[in-house]
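S.K.: Got a sequence here, can you build the structure:
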Amino acid sequence: MTHPHRTTSDRGVRARFLLAAAAWTVLVAAVLLAVPLAFPGRLPDPLAGHWGPSGRPDRSMPLSALTLAALVWVVVVGGCIVGLARVRGEIRRVTRTWYAAGLGWLGGFLIGLQAVTVAANLDRDDWTRAASLNWQVAVVVAGAFVLGALGWLAGRLGPDDAPREEEAPGPLIDLDPRKRPVWVSTATAPWAVAVGVAAFAAALSFAAAALWGLAPAGWSTVLPLAVVGVISLAVSSVSVRIASEGLTMSFGPLRWPSRTIRLDRIERAWMERRSPLQVGGWGIRGLPGMATIMIRGGECLVLRDPSGGQLAISVDDAETGAALLNALAARKTA
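M.R.: Next up, the predicted model:
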């Protein structure tokens, strides 16, 4: 929901955040490309790419892998930023903080990891002669967390886009006191259904092959594939039912598990459009007090409890559900 009195400076938070994220992405990519190129002829090929518990190198990788990290960084992080830029409306503070923290941590970790790798291999004629790594790894991890914390603080700058209670009241409809209103709606993620079915089919195939002796080692893959299938189908759909007792949400094709939220635990409800990029992906996202059940992007039914916590559920026709919830809550307290 867009704040009706949004100022020009408030709207500029989105542009500044996206610009800063893009600049950080370019800076990290430039460093990842420049560091190995700054030492022509001084690094072995292949070079040491993994160190064992003793601190000595035990595995190698091609020299080109150093620059490949920059490509992966640009593709993954750049794609996320482009997707976030396509989301309409302001970028919520919780989204900005998590994205900025993730960008800071991952960028710092990649740069630190490349720096210690280059330093250990510099001027060595063979990767087996690379320097040992011990305390340097702890420094890399600590530095990444410091940059992540700075990103978190930077993401919190600027106002939030949360609708205010007094300026964005939830919708309301008239109820016939002689009738018992019920509203039911669902949302489905076809991709999750496809992944679940494919995982179960693969698990059955490996189990059959193991039983017939065609692939004795197939049993080791059956359980992981079955777990993937169960999780995928469990988050493939959500069904919401609103009646006089409150809101009941059920998951998956079997409508299990389910949870009921009583009317006295709902202070207000409204419809808000959210995308997976805004909340950090699909499934149950967020933190206690600010969670989203993201099955598909678009309409979400948002509930606010008396303590100020919010729960958003991606479901079709969310505005009607919100109006009925508000009307039932009002009738119960009247």
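S.K.: From now on I want contacts and neighbour counts done on CA atoms only, so please keep to that.
M.R.: Will do.
S.K.: And residue 97, how far from residue 54?
M.R.: Distance from residue 97 to residue 54, counting by C-alpha to C-alpha, to the nearest Å: 38 Å.
S.K.: who has more neighbours, the two?
M.R.: residue 97 (21 against 10; other C-alpha atoms under 10 Å).
S.K.: wait, that one sits on residue 155?
M.R.: Yes - contact criterion C-alpha atoms under 8 Å: residue 97 and residue 155 qualify, at 4.1 Å.
S.K.: what's near enough to touch the most centrally placed residue in the chain?
M.R.: Of all residues in the chain, the one closest to the mean position by C-alpha atoms, centre = their mean is residue 280, 2.3 Å from it. By C-alpha atoms under 8 Å, 6 or more residues apart in numbering, the residues touching residue 280 are 95, 286.
S.K.: Could I get the full set of strands for the stretch 101-250 of the chain?
M.R.: Using DSSP state E, counting those that start in this stretch, the strands of the stretch 101-250 of the chain run over 183-188, 237-243, 246-251.
S.K.: please give me the structure for this one as well, since I'd like to look at both together:
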Amino acid sequence: MTEQTTGGPGGGVLARAVLAGAGLPIAIGAVGVALVLSWRDDLPARVASHWGIDGTADGFSSVSAVAWLIGGFAAGFAVLGLALVLAVRADATITRVVAATTAGTTAFVTALVVLLTERQRGLGDATGVELPGAVLAGALAAGVVVAVLAAVLVPRWSPGARPLGPLPPGATTAPHLDVGAGERVVWTRSAATGGVPAVVLIADVGVTAAIGIVGRQWWVLGLSVVLALLAAAMFSITVTVDERGLRVRGRFGRPRLHTSLDRIARASTVTVRPVRDFGGWGYRVSAVGPLRGARGYVLRGGEALLVERTDGARTVVTVDDAVTAAALLNALLERRFGGV
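M.R.: A predicted model of the protein is given here:
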């Protein structure tokens, strides 16, 4: 069970988040490097390090190069984990996701390389080494276990209420909207990714499926199906504003985001540039710029709903007619609590 603290991430809490998001990748990478180097005398001079779509080895490297690959990958993800943990530390949930992602990905890649290298011990020539599905499954299991461990290492905390400051640069106050005392009002819109991001998504799914079919790698074909389902769930949403607050749901009901009205301090609109502000499209967290620390659904550039919570966290959703959504939220806040 994870503990929960209040008042924001203190020194001890932040240290544990850094340990999970950056320390674990370093430790995992160090273990992987040590294992590979300890097998140097038992391995071929050139070990198999890359496999084609048919599962046969088509790339070879020295033992030192394999060790450098493990260490470099781990170091890169450790730096990425450190930067992201420090950037999003105001949000406990996102911090846990960052730690789980960096540590779990490092564990998966390290376990995969180490397990494939271990299979080559005692061989004089690595040309015939194949890529077995059991190794992929074992590496994936290791990644999942470490991701869970990293998430558990990061304590939960409740920032508590914060005073409402000025609007972020680029945000615009929503116009006033009158809502009667007994009037029930609901605003809802659907939003989806289009243009270049949609083309890239479709192309990625198609290429992955083609590789699986041509190479008769059915697990790759299965991966393409998973990618298609994830894309459909993550890049098509329905946004609803009513007396319950803000709700965002994916096409299949998940992922889901709900911010109740009593947790909302203010709503406004802001112009979003996906790449510059959030590094891309999808469910994103901003690490730099005026929206630093904000999270939410960025499916396109342009007008977006910006919701500031009472604990200081910010949610961004790119959706048409965001100004009406913001105005309605503010009107509902004013009706229930006497002002924004």
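S.K.: hmm, back to that, most tightly packed of the strands of the stretch 101-250 of structure 1?
M.R.: Ranked by mean neighbour count under mean count of other C-alpha atoms under 10 Å, the strands of the stretch 101-250 of structure 1 are led by strand 237-243, which reaches a mean of 22.
S.K.: and the angle from it to strand 183-188?
M.R.: For strand 237-243 of structure 1 against strand 183-188, the angle by axes from the mean of the first three to the mean of the last three C-alpha atoms, to 10 degrees is 170 degrees.
S.K.: now for strand 237-243 of structure 1, which elements pack on it?
M.R.: Under the contact definition 3 or more C-alpha pairs under 8 Å, 6 or more residues apart in numbering; DSSP states H and E, strand 237-243 of structure 1 sits against strand 183-188, strand 246-251, helix 318-333.
S.K.: how does it look with 6 Å?
M.R.: When contacts are defined as 3 or more C-alpha pairs under 6 Å, 6 or more residues apart in numbering; DSSP states H and E, strand 237-243 of structure 1 sits against strand 183-188, strand 246-251.
S.K.: For it, give me every contacting residue.
M.R.: Residues from elsewhere that reach strand 237-243 of structure 1, judged by C-alpha atoms under 6 Å, 6 or more residues apart in numbering: 182-188, 247-252.
S.K.: can you put these in TSV and add distance to residue 173 of structure 1?
M.R.: Listed next are the contacts of strand 237-243 of structure 1 as TSV, based on distance: C-alpha to C-alpha, whole Å:
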residue	distance to residue 173 of structure 1
182	13
183	13
184	16
185	17
186	21
187	23
188	27
247	17
248	20
249	22
250	25
251	27
252	30
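S.K.: how about the helices in the stretch 51-200 of structure 1?
M.R.: With helices called from DSSP state H, counting those that start in this stretch, the stretch 51-200 of structure 1 shows them at 65-85, 93-121, 135-155, 190-211.
S.K.: could you give the angle of the last one to strand 237-243?
M.R.: If I follow you right, that is helix 190-211 of structure 1. Put simply, helix 190-211 of structure 1 runs at 130 degrees to strand 237-243, going by the same axes, to 10 degrees.
S.K.: Show me which residues of helix 190-211 of structure 1 are buried.
M.R.: Neighbour counts using 16 or more other C-alpha atoms under 10 Å place 192-193, 195-200, 202-203, 206-210 of helix 190-211 of structure 1 among the buried residues.
S.K.: same check, this time on the third one
M.R.: Using 16+ other C-alpha under 10 Å as the test for burial, helix 135-155 of structure 1 gives 140-152, 154-155.
S.K.: Out of those residues, flag the one nearest to residue 7 of structure 1.
M.R.: Of all those, residue 155 has the smallest distance to residue 7 of structure 1: 19.0 Å, by C-alpha to C-alpha.
S.K.: Quick check, that closest one in contact with residue 96.
M.R.: Yes - counting by C-alpha atoms under 6 Å, residue 155 of structure 1 does reach residue 96; the two are 4.8 Å apart.
S.K.: tell me the SS of the closest residue in space to residue 75 of structure 2 that isn't next to it in sequence?
M.R.: Using C-alpha to C-alpha, 6 or more residues apart in numbering and skipping residues adjacent in sequence, the residue nearest residue 75 of structure 2 is residue 26, 6.0 Å away. Taken by DSSP: H, G, I helix; E, B strand; the rest coil, the conformation at residue 26 of structure 2 corresponds to helix.
S.K.: What is the equivalent residue in structure 1 for residue 26 of structure 2?
M.R.: In structure 1, residue 26 of structure 2 lines up with residue 26, judged by TM-score structural alignment.
S.K.: Against residue 155 of structure 1, how distant is its match?
M.R.: Distance from residue 26 of structure 1 to residue 155 of structure 1, by C-alpha to C-alpha: 18 Å.
S.K.: Would you mark the buried spots in stretch 119-131 of structure 2?
M.R.: Taking 16+ other C-alpha under 10 Å as the criterion, stretch 119-131 of structure 2 shows 119, 120, 121, 126, 127, 129, 130, 131 as buried.
S.K.: ok so, going back, including distance to residue 257 of structure 1, could the strands of the stretch 101-250 of structure 1 go into JSON lines?
M.R.: Shown next, in JSON lines, are those (distance: least, C-alpha to C-alpha, whole Å):
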{"stretch": "strand 183-188", "distance to residue 257 of structure 1": "15"}
{"stretch": "strand 237-243", "distance to residue 257 of structure 1": "10"}
{"stretch": "strand 246-251", "distance to residue 257 of structure 1": "6"}
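S.K.: hmm, back to that, farthest-apart pair in the buried residues of stretch 119-131 of structure 2, please.
M.R.: Greatest spacing in the buried residues of stretch 119-131 of structure 2, by C-alpha to C-alpha: 121 and 131 (14.9 Å).
S.K.: show me what contacts residue 295 of structure 2?
M.R.: 284, 285, 315.
S.K.: CSV for these, including secondary structure, neighbour count and distance to residue 209 of structure 2?
M.R.: As requested, these are exported to CSV (DSSP: H, G, I helix; E, B strand; the rest coil; neighbours: other C-alpha atoms under 10 Å; distance: C-alpha to C-alpha, whole Å):
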residue, secondary structure, neighbour count, distance to residue 209 of structure 2
284, strand, 20, 26
285, strand, 24, 29
315, strand, 21, 35
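S.K.: Closest one to residue 10 of structure 2 out of those, please.
M.R.: Set against residue 10 of structure 2, the nearest of the contacts of residue 295 of structure 2 by C-alpha to C-alpha is residue 285 (21.2 Å).
S.K.: which residues touch the closest one?
M.R.: Residue 285 of structure 2 sits next to 294, 295 when contact means C-alpha under 6 Å, 6+ apart.
S.K.: The residue of structure 2 most remote from its centre - nearest residue in space that isn't next to it in sequence?
M.R.: Distance from the C-alpha centroid of structure 2 peaks at residue 124, with 42.1 Å (C-alpha atoms, centre = their mean). Leaving aside its chain neighbours, residue 124 of structure 2 sits nearest to residue 44 (5.1 Å; criterion: C-alpha to C-alpha, 6+ apart).
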